[in-house]
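1. Sequence first, then the predicted structure:
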Amino acid sequence: MQKIKTAAQTFIDAEVLMPSVRQKKSSMLQRFFLLTVVLCLISAFPYNAIAVNYFDGSRAKEGFYFLTYTYACYADETTDKNGKVANKDFGLFSAQEILRLCYYTPDFVATVVVPFGYTKISSLDQDSFGLGDLSIGAGYFLPVKQVDILPMLFVKFPTGRYDKEKTANIGSNQYDIAPMIFMHKTMGSFSIDAAVKYYFRLENNDTDVAPGDELRLEGLIGYNITEKFKSGPAVNWMKSRDRKQDGSRISGSAREKLSLGADCYYRFPWLSVTLTYLYDIHTENSPKGHFVQLKTVYRF
């Protein structure tokens, strides 16, 4: 925010004002700029920020599967629309425990996702804890032999705790409709997992703000170090449209994020475990930080 404050102060100093009036006007300008940044950041964390993992798009034996995702993300910096640092002390911390139940047939997949979490923004002295936004999804494997391709459709419901007077919220108070395509290919000791996701993000009725639709591309390469252990690099990219207020587009509010990291996977006789780490190397109108996730999969 230092660059924004300097620009505002330059404008104010150019006016011939009494000190008390100058201070009041500076405070109003700073609040306006802070509100603009915060509105972008509210949109930067849609529900259940689950990155693609090994075998997400692969066929599985028929039956029920129980998955858990334990993740934490921390971001001290926020960036403006040009990718430059806007705030070095934002202090965003978010942790979630996501419970997911899946049912597989040879071709059909159905799933329910229930998140619980905690979010804190230190610079605003705000936090939120509780149930997040529930989502359901279904998909069907395409009849292709060379590669597993799984188109799915997810719908997110605004079940999470939300307070329009706060910036730190577990829930988003708006629906998402998200078509996705997952792909998996094994080639000897190597594997490729990828996902294309598009989020139609609908309007928040309390604020009349639509966060802006998002396109997400996620990829992961794996190498079997042993029969049960594999690891490899990961890349995630997200690009959003501008936000809308009362149906009108807000120019310059689009978000972008490029993250690099790695996955490690280990298969036990009764479950599999995946550890994911991602670091944001470039962001626009978004927090910039670290993401760590531990995923487990149990088959009934």
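-> Cool, the structure landed.
2. make it CA atoms for all contacts and neighbour counts henceforth
-> Fine.
3. residue contacts, Ala110?
-> Each residue near Ala110 by Cα atoms under 8 Å, 6 or more residues apart in numbering is listed here: Cys102, Tyr103, Tyr104, Ile136, Gly137, Ala138, Gly139.
4. Give me the buried entries from these.
-> Buried members of those, counted by 16 or more other Cα atoms under 10 Å: Cys102, Tyr103, Tyr104, Ile136, Gly137, Ala138, Gly139.
5. Determine which two of those residues are furthest apart.
-> Spatial extent of the buried ones among the contacts of Ala110 (Cα to Cα) is set by the pair Tyr104 and Ile136 at 14.3 Å.
6. what's the distance between stretch 64-76 and the middle of its chain?
-> On the basis of Cα atoms, centre = their mean, to the nearest Å, stretch 64-76 sits 11 Å off its chain's mean C-alpha point.
7. what does that stretch rub up against?
-> Here stretch 64-76 makes contact (Cα under 8 Å, 6+ apart) with 50, 87-104, 287-300.
8. Of those, just the buried ones, PyMOL syntax please.
-> The following PyMOL line selects those of the contacts of stretch 64-76 that are buried, judged by 16+ other Cα under 10 Å:
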select buried, resi 87+90+91+92+93+94+95+96+97+98+99+100+101+102+103+104+287+288+289+290+291+292+293+294+295+296+297+298+299
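9. which ones among the contacts of stretch 64-76 are found in strands?
-> The members of the contacts of stretch 64-76 that map onto strands under DSSP state E are 87, 92-104, 287-299.
10. One more to weigh against that first structure:
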Amino acid sequence: MIKNKIFFGILCALSTSAFAVENGNSNYANGAENFMSGVVPPPGIHGMIYTNHYNADRLNDYKGNNLNVPNFEVKSTAIVSRLVWVTDKQFFGGNLVFETLIPLVDLKVQSLDMSQKQQGLGDITIGSALGFHHSPNLHSAIGFDIFLPTGEYNKNDLANLGLNRTTIEPMYTISYLKENALSADVKLGYLFNGKNKDTNYSNGDQFHLDYSIGKNYKNMTFGIGGYYSTQINNDKINNEEIKNSKTSGFAIGPSFKYQGKKWFTTIKWEKDLIAENKSEGNSLWIKTALPF
């Protein structure tokens, strides 16, 4: 699950990133969320598994033009385990929720005459939220995630499993679903990125949203989904701003959900249509939610 340049991985987070250059790296895995993103399950302990495969053979500049880097390719597969504890404690009408996401990553990056493969633990995410059930059809959650620099990192490597920085993300997600009718989901997040102390490099803040729109048919939903992301300010190195270092992206593709009695699975394929200061490729996402 790697995508903008180096991997991290989580759910409410996970990262789809991969490249040695730091500008544009995102701790959040853009496109990770799909149908049911705003529906917090009932009190108890719940598990989710996210599986992502990402592939790209193009790296773009700040205008979205192909840099034509010889032999450039990124391939990554990630499995992210998400553990969610929904308590029966309520604040402002919402249930208090705690979560952690643990990514395992298989990443290969090649460029010019260089190639490197890494496997192992990515950056772990912890978070808390309040989950609201406004009606049988409308649900939402508000909270924050903290991305921890637990993944292996070496500033001289081409491929890294972690970003070597701490990031804090306030987030809000909302879902509307109705049997035999419309389904719509949006997750919003804002990333306050810390500094990579090994390189003295700081990424600018980033805004992102995941979206899905579909039609429900009994226990199945068919529709589309993807993500939009944009960087708010330029990166800095040694406290000096780097001109034209902002990253933007937009992706779209078909989405499907199957709803069981106490579980559901979503499948999504998405294609990058806008990719500025980042790799351009496509992703396959599979998410399964199960109660313990």
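-> Happy to help now that I have it. These figures come from a predicted structure and were not determined experimentally.
11. How close are the two chains, by TM-score?
-> After superposition, the two chains reach a TM-score (TM-score structural alignment, normalised by the length of the second structure) of 0.84; 263 aligned residues with a Cα RMSD of 2.0 Å.
12. What sits closest to Ile267 of the second structure if chain neighbours are left out?
-> Ile286 (4.6 Å; Cα to Cα, 6 or more residues apart in numbering).
13. That neighbour and Thr266 touch, don't they?
-> Yes. Counting by Cα atoms under 8 Å, Ile286 of the second structure touches Thr266, with 5.7 Å between them.
14. relative to strand 92-104, how tilted is whichever helix in the first structure runs longest?
-> When the first structure is parsed with DSSP state H, its longest helix is helix 19-44. Inter-element angle recorded for helix 19-44 of the first structure and strand 92-104: 20 degrees (by axes from the mean of the first three to the mean of the last three Cα atoms, to 10 degrees).
15. Okay, helices next: where are they in the first structure?
-> Secondary structure of the first structure by DSSP H: the helices cover 2-13, 19-44.
16. ok so, going back, for the longest helix of the first structure, packing partners?
-> If you count contacts as 3 or more Cα pairs under 8 Å, 6 or more residues apart in numbering; DSSP states H and E, helix 19-44 of the first structure packs onto helix 2-13.
17. next one: the helix it packs on to chain centre, how far?
-> 32 Å.
18. try stretch 128-144 of the first structure
-> Here stretch 128-144 of the first structure shows a centroid-to-chain-centroid distance of 14 Å under the convention Cα atoms, centre = their mean.
19. cool, stretch 179-190 of the second structure as well?
-> 16 Å.
20. How about residues contacting that stretch?
-> With contacts defined as Cα under 8 Å, 6+ apart, stretch 179-190 of the second structure is touched by 33-38, 169-177, 205-218, 221.
21. Take the residues you listed and keep only those in strands.
-> 169-177, 206-217, 221.
22. which parts of stretch 218-228 of the first structure are buried?
-> For stretch 218-228 of the first structure, the neighbour count (16+ other Cα under 10 Å) marks Glu218, Gly219, Leu220, Ile221, Gly222, Tyr223, Asn224 as buried.
23. corresponding residue for the second one in the second structure?
-> With TM-score structural alignment as the criterion, Gly219 of the first structure lines up with Tyr211 in the second structure.
24. these two touch, right, that match and Gly225?
-> Yes. Taking Cα under 8 Å as the definition, Tyr211 of the second structure is a contact partner of Gly225 at 5.4 Å.
25. quick revisit: go through the buried residues of stretch 218-228 of the first structure and name the one nearest Lys156 of the first structure.
-> Nearest to Lys156 of the first structure out of those is Glu218 (Cα to Cα; 19.8 Å).
26. can you count the residues close to the nearest residue to that closest one once chain neighbours are set aside?
-> Sequence neighbours aside, Asn236 is the residue nearest to Glu218 of the first structure in space, at 4.4 Å (criterion: Cα to Cα, 6+ apart). Here the number of neighbours of Asn236 of the first structure (other Cα atoms under 10 Å) works out to 21.
27. do the same with Thr207 of the first structure
-> So Thr207 of the first structure, with other Cα under 10 Å, has 12 neighbours.
28. Spatially nearest residue to the counterpart of it in the second structure, not counting backbone neighbours?
-> Alignment note: Thr207 of the first structure maps to Thr199 in the second structure; criterion TM-score structural alignment. Leaving aside its chain neighbours, Thr199 of the second structure sits nearest to Lys155 (7.1 Å; criterion: Cα to Cα, 6+ apart).
29. surely that neighbour meets Asp198?
-> Yes. Using Cα under 8 Å, Lys155 of the second structure is in contact with Asp198, at 6.9 Å.
30. And these two? Which one has more around it.
-> Lys155 (15 against 11).
31. And the more buried one, how far from Glu22 of the second structure?
-> 10 Å (Cα to Cα, to the nearest Å).
32. ok, the counterpart of Asp127 of the first structure in the second structure - contacts?
-> Correspondence of Asp127 of the first structure to the second structure, assessed by TM-score structural alignment: Lys117. Applying Cα under 8 Å, 6+ apart to Lys117 of the second structure gives the contacts Asp106, Leu107, Lys108, Val109, Ala159.
33. count of neighbours near Ser135 of the first structure?
-> 22.
34. mind listing what it touches?
-> Val112, Val113, Val114, Phe154, Val155, Lys156, Phe157.
35. of those residues, which stay in contact in the second structure?
-> Mapped onto the second structure and checked by both residues aligned by TM-score structural alignment, their matches' Cα atoms under 8 Å, the contacts of Ser135 of the first structure keep the contacts Val112, Val113, Val114, Phe154, Val155, Lys156, Phe157.
36. Which members of these occur in strands, if any?
-> Those of those lying in strands (DSSP E): Val112, Val113, Val114, Phe154, Val155, Lys156.
37. Can I get those residues in a markdown table including neighbour count and distance to Lys61 of the first structure?
-> Below are those laid out as a markdown table (neighbours: other Cα atoms under 10 Å; distance: Cα to Cα, whole Å):
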| residue | neighbour count | distance to Lys61 of the first structure |
| --- | --- | --- |
| Val112 | 16 | 18 |
| Val113 | 20 | 20 |
| Val114 | 19 | 23 |
| Phe154 | 21 | 22 |
| Val155 | 17 | 25 |
| Lys156 | 22 | 27 |
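38. is it possible to export those to JSON lines including distance to Val147 of the first structure?
-> Compiled in JSON lines, those are given as follows (distance: Cα to Cα, whole Å):
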{"residue": "Val112", "distance to Val147 of the first structure": "25"}
{"residue": "Val113", "distance to Val147 of the first structure": "26"}
{"residue": "Val114", "distance to Val147 of the first structure": "30"}
{"residue": "Phe154", "distance to Val147 of the first structure": "22"}
{"residue": "Val155", "distance to Val147 of the first structure": "26"}
{"residue": "Lys156", "distance to Val147 of the first structure": "28"}
